[in-house]
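Peer 1: could you look at this predicted model? Sequence included:
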Amino acid sequence: MTLRDGGTIGLGLLPDIADADALIVVDAAELHAAPGAVRVFEGAEMDAQVGRSKGSVHEIALSDVMTAAALSGSRPERRALIAIQPEILSWGTEPTGAVAAAIPDACAAIAGLVDKWTR
């Protein structure tokens, strides 16, 4: 298992994605939910979510890299987005209280996907 902070490097992630057997992305996303809400999107649901209107620079980069992976035939079959509803969209280095409180739920979602995919 490899962990990578993709930040906003966009297409620079393509080689990592092409080499992956599976992909889990954790990011902020507009879910039209309360701040800190966590939702998991797998496969085609992930593709649809990252293709929607963008609420942050992260989503734009993720949309670009996932489209490039699909076009190059290197998009992992097993892929998921664990999305957390942000409280604010301004730049910062620390999560807001609501997002920080959601981190254990996001970690549980990651563990659930890894367990499901490795059975």
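Peer 2: Done, it's in. Residues are numbered from 1 along each chain as shown.

Peer 1: when you work out contacts or count neighbours from here on, use the C-alpha atoms and nothing else.
Peer 2: Fine.

Peer 1: report the buried residues of the helix or strand L113 falls within.
Peer 2: For L113, the host element (DSSP states H and E) is helix 97-118. By neighbour count on 16 or more other C-alpha atoms under 10 Å, the buried set for helix 97-118 is 98-99, 102-103, 105-106, 109-110, 113.

Peer 1: so what does that helix touch, helix or strand wise?
Peer 2: strand 38-42, strand 78-84 (3 or more C-alpha pairs under 8 Å, 6 or more residues apart in numbering; DSSP states H and E).

Peer 1: looking at these, which is nearest to L14?
Peer 2: strand 78-84 (13.9 Å; C-alpha to C-alpha).

Peer 1: please compare the first structure with the one that follows:
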Amino acid sequence: MKRYLMKVLPVIILAIICNTGFAQEISEKRLAQMKKTVERMGEVMELDKQEKVEILELKKLSEVKYQEINNTHKKGTEAYKNARKSINRKYQLALKKICSKEQMEAWRQYQNEKKSKKVASIN
């Protein structure tokens, strides 16, 4: 029960913080990309339906924050880079709360394999 609460509590907090208006600011194309990524994560990490929903909401929240930074900071500046790093760190921490260590390791391994294939195809 305690583990379940630890997984659900961050999502509840996220749901309270973000309202449905956020989803309207994300383009349909970008939303489709996020859904595709979450589905791939679900396959690689063997996520259940609730975890997929939580990760998609987390991605939506991060995307809106990235858009805000793009509008308020000049690209390439130190403030811009630091703000994006901060959002990425918060995303990674929240993702770790949703997923187990084994799931996170499976995703990292998948990403590394994908990156290796891409580099090999360029050479």
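Peer 2: That came through, no problem. Only a predicted model underlies this, so the values are computations on that prediction, with no experimental measurement involved.

Peer 1: what's the TM-score here?
Peer 2: The TM-score (TM-score structural alignment, normalised by the length of the first structure) is 0.29; 52 aligned residues with a C-alpha RMSD of 3.8 Å.

Peer 1: I'd like the helices and strands packed on helix 97-118 of the first structure laid out as CSV, including mean neighbour count and distance to A61 of the first structure.
Peer 2: Putting those into CSV (neighbours: other C-alpha atoms under 10 Å; distance: least, C-alpha to C-alpha, whole Å) gives the following:
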stretch, mean neighbour count, distance to A61 of the first structure
strand 38-42, 19, 17
strand 78-84, 22, 14
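
Peer 1: dump the ones you listed into JSON lines; add distance to T67 of the first structure as well.
Peer 2: Below are those laid out as JSON lines (distance: least, C-alpha to C-alpha, whole Å):
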{"stretch": "strand 38-42", "distance to T67 of the first structure": "15"}
{"stretch": "strand 78-84", "distance to T67 of the first structure": "13"}
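
Peer 1: columns distance to A68 of the first structure on top of the buried residues of helix 97-118 of the first structure, output as JSON lines?
Peer 2: What follows is the buried residues of helix 97-118 of the first structure, written out as JSON lines (distance: C-alpha to C-alpha, whole Å):
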{"residue": "A98", "distance to A68 of the first structure": "33"}
{"residue": "V99", "distance to A68 of the first structure": "29"}
{"residue": "A102", "distance to A68 of the first structure": "30"}
{"residue": "I103", "distance to A68 of the first structure": "29"}
{"residue": "D105", "distance to A68 of the first structure": "30"}
{"residue": "A106", "distance to A68 of the first structure": "26"}
{"residue": "A109", "distance to A68 of the first structure": "26"}
{"residue": "I110", "distance to A68 of the first structure": "24"}
{"residue": "L113", "distance to A68 of the first structure": "24"}
